[in-house]
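In: sequence isn't available, so here's the structure alone:
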């Protein structure tokens, strides 16, 4: 592989104009396609095969008038007062006049009043589903009740869900990344070139994703995740190849040869690192959840583009940059080569390997302790930022009616005839009312044919409360005993519980698949058994400590204010499995970049201990910069208000810091020093069977040595 990539690097360097033109043309074409075929994003978390999804599908068939988006307007009288029907009437009338609304229900007719008469709920039924609600409709809905005086009016409900805006907060991460690059390279040209290369890759990847959004349904989080990962790995991959290019220039190679060798050696590591990330992300399909599969494939696509851009466009840009890719002192020949901190750190870790391993493993184990209290749920209005309309409506509903009114459930009762439905609905209502955690059950509401009826259920506590989750499971257990009808429980709360349960079942299978495939891939890269196993075990320490700290902050509320977490609560359901996939891929990035240089020097004759020190000496600075860049990019998303993206950005940034600095740059060299030559042991049977991809470039060096005529000695 190294030889093939060497030729590719030299080809791109020589044909820089054509290569750059192809990528720019591709970017332009995909940009036009994205503009023409851009489809709407979705906030719908569908779960095929679950009880809640089957009930929702039944609602669409049997209650089409109730299958659209729903809004809830909360009305409150002043302290000590009661609501007057005449005062509330304008709210109902203006809500009914909102475009797309089929009904706004008067709370006095529906008896949707609090016991003291101070609070009321106006249910607003839209014709269109949530994905089809426009911003114009949302703005009109928020204005409903503006003419009412003497009362408080707050707007809530699923109709207010909108895609998170990607604004300026993530630009902070890019700015920090630029500063890190400038410090690392000592050259504005090298830093700008690396960023430009990454931005082109992100542009191509995102344009392609948006061009396909008209065909595949994307959740609102999917483009943000793809942008987050594409930008981070794009900068890192370009950084590694550019750093190796500069090393070859310092060794006296001409620029084209340096570009070829950098692409052949560091490029091989980039290919395998990118392949590991793609495997981890594409493997999300094992969860059997469509929106999660699409998220994984979209992010994997941007990573694959980042690899291609680094291998082809980067050598072309290096050709344009000329000698300016080096610091001014090196260009003038005034720079004196000296050992960096990486060599000192490598020697220190090798010498103190036992205490460092003990401290590192125990420390990360302690940080992982809060993970035993991990709770999962889908975000609700109670986790929205204070001051937003949905949060204000949630709080006012909780104050007037109790938190359970924000977690309403629906039992869908279906049978062959109306009599069977009425009997089953009556039995179900009686059984459900006995369930601990249930506050009230409304009378059955049949459809026009009487073959389906709805039972509205009000829990005692909020959507993410443990008692509400227990109540859902208890209700399902009780109604399963009723004969003659099919009864299914649904609603946003039930959907969230089903998502969590299904993801919990899929996680062990996913972890086994991803770790197994990646260990096999690393075995091919390093031709070793112990190195891949050590990499996988180190990842378990990373993921455990990352989860532990994230639970402590986002769920338990410790230091929550420091990170802008207004309302601590359960982590979003798909965060753990998504985090495992992304972090495992990124962790293997650093493993490949560090250990490939150790393997390279070991194959070329160094002792195992010296190869470990050399690997740290050559790559510690680059891996440090890469980790800081990736942390900066991910950390920029922590400033977004969306709770899903905030928690995702935080967990990824934290995981990268722990994995890069504690696991890969501290524990890994300590283990390598302890194992010595045994680290590179591979049974002879596997040595014969496994293909050799020549990541360390040994065959490339042999090819270069034999394909060029020797330089004649100068006589005299």
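Out: Sure thing, it's come through. As the structure is a computational prediction, the values presented were derived from the model and not from experiment.

In: when you work out contacts or count neighbours from here on, use the C-alpha atoms and nothing else.
Out: Fine.

In: where do the strands sit along the stretch 201-350 of the chain?
Out: Assigned strands in the stretch 201-350 of the chain, in chain order: 218-219 (criterion: DSSP state E, counting those that start in this stretch).

In: next up, a second structure to put side by side with the first:
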């Protein structure tokens, strides 16, 4: 590899304009690809197979209306007075216009909804009054019915008595032999009596028919009463699901998109925002939830530019010339330009969250500057020692460039290993980050030599050019010879202070809680923060993290059975701790699946909401098949965080194992890889401790712009493992290889530690400061996702470079002495010789002393 890079460096320097043209062509190609291939990205994170995603997929099939993405638009009066009728009417008109936008299924009018709720409440009140009156009328009718029955009974009794008298008269007439004479009169009486009985029977039948009708009316009334009494508790349980605040100053319109939130085009969101900002209603402020306004974070802003300026200052101080300081920045910008545009060009065909390309930008910019710096620094040292420009470029690319390739490979492998977590979005982040680092490496070993060839001797200051040659090399050797090993007592103190300090910093990591950011994490001046806080203040925190609960009903339930089941499930949900409101939101066509909206007591990132989600999933209400399903953005974020937390130990184990293998190959030692890996673990947990203290506990929150401390970004610990591991190995490589080289050249083990440290400390210090500056610039990004990542990486590099690599590792190496380089013979034979420091290349291309004329650049 070193020989190949040597030839590549000399060839790039010789054909510098061709190399520049090639990279320019690549930039044009990725720019065209971006123009045609860029698509929509989202801040919404989903993981297939989570309970929330499974419920969401079911809703898409069973209840499509409940499966689309949602967002909220908040209307508040500027003077904190209640919204008046003209304002309400004007807002209703704009809401109606928004419902007609492409990609929008519906915008729920809060005023119409509240009017409907009031009408339902009034209807229940009126219904109860009518039912009470109906019951009174039925009771009165029943009393009249009983009175009629009594009168008919009396009439029948009189008729029956008359019949008995008539029958007695017939008997007397027959006994007196006057039957024939009395027959006409008796028959007439009988006929009159029969007519009377018939009339009584007819009246009785009519009375009983009326009684049946009355009982039917009574049954219908009781059915209506039962339905009313089922609806009344549902309305009462949904009382806190308001769209207009109690004081009337604030209203919330819910927008329902046609597609899931991940698939909603940015153009649709922009159209919604533009409409409401254009059609402003006098005296009304409009803010939007993060689902609507949180699109692609700014790729580069003022804070990031400040970090780049700090990096430039460090380069000027170290390299002594503006042209030398500008070269690493230019090459880094070329690399991140290619990588960022390349990643964004895939966003139209690959589901990509908005933070993915930004992570690639952070890594590409930081390692791009560092990798170019390593090569430029080696080139400058060789020029000052009297090397010819072409010779020095080739050797610098074959030695430091070889180390750059190896260091970049460790970062790439660590990032690609994110795919072993089985989490698609995280694997994609790792892949994009790895691609950015790969581009940075390619730029470093091709474009950097080309630019060095064009610059020639101007990479040195005038004073350095005047003093270059064997004398400068002799001075450097003399400085190395004058070094002495550190004192053992000093090594022990360094070790104790460093380890104790890191453990103390890592303590907050024990309280680590994971979740995804909500609107409260955004900058105070942002629309999404204002919308979130307004909803919390006017409607309650839980309105920002409502849950969707789904229940399966057995068999083929009727409408009445569905209504009864909805009431039963809603009552059980409402009885749970930390539930403030419940409302049915729909059922499938066959009525076997019904869904509810549940409002928790606290916000989406609170511990109580997290516990509530698990509690609801464990419920098995009577009349429901299996456990309840829970979905919604709050539930989804909880599931994502838990799955990421479960994947972290596996990934950490993979990275630690990888660290040991790589370092054993590089340093041909057992001790060095073990302490280097343990140092990485210390710096990792110290970085996590810093993140928890600031972003979860709220320490120094004003300094770092933490508006609302809360759980740590769920995928930050996993990303931090991959990135920090790769960067830690970079510094270990550049410091440790110098120690090994000195030891291999015959220096005593403890002296080799000091010589290797002295040789690499300046470039590693500069590289670390540059990386801290670049990452630190993202700490003040406008994206709630980017800020903690930027801090974690900046703080992690600070701790790892200056405490672990420059304080602990030299102390441990000193205490170990010769044992630090022990390696079993059988393992030594198995390991490949990677020659990271390029010693073989230097032997195969020995430096030839040149006079001043021949040493001048040939171009």
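Out: That came in fine, so what should we check first? Every value quoted in this text rests on a predicted model; they were computed, and no experiment measured them.

In: quantify their similarity with the TM-score.
Out: The TM-score (TM-score structural alignment, normalised by the length of the first structure) is 0.92; 707 aligned residues with a Cα RMSD of 2.8 Å.

In: residue boundaries of the strands in the first structure?
Out: Along the first structure, counting by DSSP state E, strands occupy 41-42, 70-76, 101-104, 119-126, 152-157, 218-219, 376-377, 409-414, 438-441, 445-446, 452-459, 486-490, 571-572.

In: adding mean neighbour count and distance to residue 676 of the first structure, write these out as a markdown table.
Out: Shown next, in a markdown table, are these (neighbours: other Cα atoms under 10 Å; distance: least, Cα to Cα, whole Å):
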| stretch | mean neighbour count | distance to residue 676 of the first structure |
| --- | --- | --- |
| strand 41-42 | 20 | 52 |
| strand 70-76 | 24 | 64 |
| strand 101-104 | 20 | 72 |
| strand 119-126 | 24 | 68 |
| strand 152-157 | 23 | 61 |
| strand 218-219 | 23 | 48 |
| strand 376-377 | 24 | 43 |
| strand 409-414 | 26 | 60 |
| strand 438-441 | 19 | 62 |
| strand 445-446 | 18 | 73 |
| strand 452-459 | 25 | 61 |
| strand 486-490 | 23 | 58 |
| strand 571-572 | 22 | 42 |
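
In: may I see those organised as TSV, with distance to residue 383 of the first structure added?
Out: Below are these laid out as TSV (distance: least, Cα to Cα, whole Å):
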stretch	distance to residue 383 of the first structure
strand 41-42	19
strand 70-76	17
strand 101-104	26
strand 119-126	21
strand 152-157	13
strand 218-219	19
strand 376-377	11
strand 409-414	19
strand 438-441	22
strand 445-446	31
strand 452-459	18
strand 486-490	21
strand 571-572	11
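
In: tell me the angle the longest helix seen in the second structure makes with strand 250-257.
Out: Looking across the second structure with DSSP state H, the single longest helix is helix 110-175. With axes from the mean of the first three to the mean of the last three Cα atoms, to 10 degrees defining the directions, helix 110-175 of the second structure sits at 90 degrees from strand 250-257.

In: and the helix or strand just after helix 110-175 of the second structure, what does it pack onto?
Out: Counting by DSSP states H and E, the element after helix 110-175 of the second structure in chain order, helix or strand, is helix 179-237. Secondary-structure packing of helix 179-237 of the second structure (3 or more Cα pairs under 8 Å, 6 or more residues apart in numbering; DSSP states H and E): helix 110-175, helix 559-574, strand 579-587.

In: so who does residue 579 of the second structure touch?
Out: Under the criterion of Cα atoms under 8 Å, 6 or more residues apart in numbering, the neighbours of residue 579 of the second structure are 573, 598-601.

In: brain fart, residue 2 of the second structure
Out: 397-399, 401-402, 835, 838, 841 are the contacts of residue 2 of the second structure under Cα under 8 Å, 6+ apart.
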